[in-house]
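K.L.:
coords below, sequence missing:
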């Protein structure tokens, strides 16, 4: 198929349907949290089951990305994505008739499986359907819509359960996902030209081993979680910083999230504006300035200030701005860093990220327990320095490759002019 290079109403309908599905999956986690007290109360179980809902959902997201990407390489992106969206809709509707906490938890796992289709299949299709710079801009725009979920999900969920039974939360989520499914059915292209139904454990093992041994792929894929780790550490520990230590109310806690996510959205919007003006990768290098400045500011504030939480917010906001400038570009570099099929590559990027996130968040938690805010800030600064070193190498290699490709494409034209 011919790749799309212009962003207009027609070409953006597929990404819009995809991001609507992504949004519905994310709010399936965020919207029900305020209603979990009512869930455990109806099923007559202990409140210890409340955090289990989120754990079960995330477990579902970790189960099958290793399979969905390679499966879409064999049978096509479109049938796997449509099947995944339909599965998610049905799993949400099934919650309407759940009869106990056990069946509810199983359904939470099944709903979490929807996460597997977003990056391993959906993002891959975007990268294949659009020209390189257009794909980067589409990914940046999609990220802004997806970021709304953690901000509005709990608020909408709380308002919904105030007037409706908690089960209606899942009816609303299913309705949104059904609209997304219809849009994907109408507008999602099939970007895989050569398909085969062959899928074996041997072929999967060969693909993933080839990626793990590919130093260029591993370097590029590691930049993504290293960049995002301080923000995830903030998300995990911000209730401790703001509510327990600073004595803020839950409303104040929510309001102080806006500078962080607002900076992330701003970074994505700036990336969209400058992508056509600069060589791909330059925005990552520009982002190193606010990233390292923010981490240094946060570390100094945690060491010397009596109100360290303000410095943490400022530092994480600057880091989020850098992430917005960099994520879509780094994802593109990682996806194109090997000759392995794109579905398997996208799945591997997700799995590498998952491992780093789990280890990193645990590290942030342990350091904060033993050394307080300074321990958190020290790890964030260290992780960001490692990222900066690795990102410069990855960007330099990717930009050099693209320069060589540009020269190679220009040579036949110059030869024709000489003749």
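P.N.:
That came through fine. Given the structure is predicted, the values throughout are model-derived calculations rather than measurements. Numbering: from 1, shown residues only.
K.L.:
For the rest of this, base every contact and every neighbour count on C-alpha atoms.
P.N.:
Fine.
K.L.:
residue contacts, residue 387?
P.N.:
By CA atoms under 8 Å, 6 or more residues apart in numbering, the contact list for residue 387 reads 223, 226-227.
K.L.:
which stretch of helix or strand covers it?
P.N.:
helix 342-418 (DSSP states H and E).
K.L.:
this is the comparison structure:
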């Protein structure tokens, strides 16, 4: 009987824990993607200024940054399991609270609290996946998780546009709250614990020392720069595209939703290629082969908008090609940044997410300013500059990872 229980726990950790994490992550994505086609309706429903529409995304990102400083070190000390389960419950309650908002200010506060799901998922959930499985299996499992979760940006806008013909936008958050509850229940029943509790005492000085060591680590610095810059072209498009395509471009919500399909579909295809066909996603030659795809996408993005400024096809096509290129290597970049050091992984992940989300919040606000004050070309130039900077930062990351691996004992390589 004991052996059967032990087998079930291992099987649950291998299969059902990733599924529970996917449900939680999927629901977190839907809070942005399901409502994006109707965000203009939300603003108008509360009689607010349309310029506040992108703030729904930037405040969500700010919420994702708010607890990073605490959750990483906390999960290193008391365990990953209690922290992630608590996060899933907070997310479910925040989505439920959105049903009772009566002003744009209340809606944005709820969005901020919903954004804390990023802290729990990225800082604790993804680290647990990487710790529970080996390097290659962990990278491929993360690629599979990302592929499934990124269905949300595809079906989210389409479903949101369709559902808003039959129900109020608040009802969409009720659906998301139910998914959040399912994710919480699944984590409660199946999530394994990957750290030994109580080995490291929880103290302010210890937490500060860990963060200081992480931010001084050269591999971390390079990895955080690469990942943050890599996100900018996609996240600025996600945040500002409702204003660009619906408010300024005159698209319907359904047309807007279909316009997003190629971008997120490209990331899904890229992750499935990694999971199914790439033997070693950490091979430098494979990583460098993805860079020309990204750069060609950015070239098409800016050239198309210069030559045919009235056709939004170039914005979507260029961003989609870039998304495919970065999707090929993103799980590997995360793994390199997290594990090419001897630092506490919860603190490393928290530091990485603080850097990413700070950069994203600033980039979204900068992109919004560029659009309203400069128009299409300055807005897209931000993505081009970030994409070119990725190449130089990636070269530094791969060099430092190679140096770290060379310093390891033969038994650890």
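P.N.:
The structure has been received and is ready for your questions. Since this is a predicted model, take the numbers as computed values, not measurements.
K.L.:
Kindly reformat the contacts of residue 387 of the first structure as TSV containing distance to residue 258 of the first structure, secondary structure and neighbour count.
P.N.:
What follows is those, written out as TSV (distance: CA to CA, whole Å; DSSP: H, G, I helix; E, B strand; the rest coil; neighbours: other CA atoms under 10 Å):
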residue	distance to residue 258 of the first structure	secondary structure	neighbour count
223	25	helix	25
226	22	helix	22
227	20	helix	26
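K.L.:
cool, now which of these survive the switch to the second structure?
P.N.:
Here is what carries over to the second structure from the contacts of residue 387 of the first structure, by both residues aligned by TM-score structural alignment, their matches' CA atoms under 8 Å: 223, 226-227.
K.L.:
Any chance of TSV for these, columns distance to residue 119 of the first structure?
P.N.:
TSV is the format used below for those (distance: CA to CA, whole Å):
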residue	distance to residue 119 of the first structure
223	16
226	18
227	18
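K.L.:
Closest one of these to residue 135 of the first structure?
P.N.:
Proximity of these to residue 135 of the first structure (CA to CA) peaks at residue 223, which lies at 18.9 Å.
K.L.:
distance of the aligned partner of that closest one in the second structure from residue 394 of the second structure?
P.N.:
Counting by TM-score structural alignment, residue 223 of the first structure lines up with residue 226 in the second structure. As judged by CA to CA, to the nearest Å, residue 226 of the second structure and residue 394 of the second structure stand 6 Å apart.
K.L.:
What is the burial count for residue 107 of the first structure?
P.N.:
24 (other CA atoms under 10 Å).
K.L.:
so it sits in a helix?
P.N.:
Yes. Counting by DSSP: H, G, I helix; E, B strand; the rest coil, residue 107 of the first structure is located in a helix.
K.L.:
Next up, the contacts around the nearest residue to it once chain neighbours are set aside.
P.N.:
Spatial nearest neighbour of residue 107 of the first structure, excluding adjacent residues (CA to CA, 6 or more residues apart in numbering): residue 91 at 6.2 Å. By CA under 8 Å, 6+ apart, the contact list for residue 91 of the first structure reads 107, 110-111.
K.L.:
Distance to residue 208 of the first structure for these - can I get that in CSV?
P.N.:
Shown next, in CSV, are these (distance: CA to CA, whole Å):
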residue, distance to residue 208 of the first structure
107, 30
110, 25
111, 26
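K.L.:
overlap between those and the second structure?
P.N.:
The contacts of residue 91 of the first structure retained in the second structure, by both residues aligned by TM-score structural alignment, their matches' CA under 8 Å: 107, 110-111.
K.L.:
Of these, which is the nearest to residue 333 of the first structure?
P.N.:
residue 111 (30.1 Å).
K.L.:
My guess is that closest one contacts residue 94. True?
P.N.:
No. The pair residue 111 of the first structure / residue 94 is not scored as a contact, 10.0 Å apart, by CA atoms under 8 Å.
K.L.:
if you count what's nearby, which of those two comes out ahead?
P.N.:
residue 111 (26 against 17).
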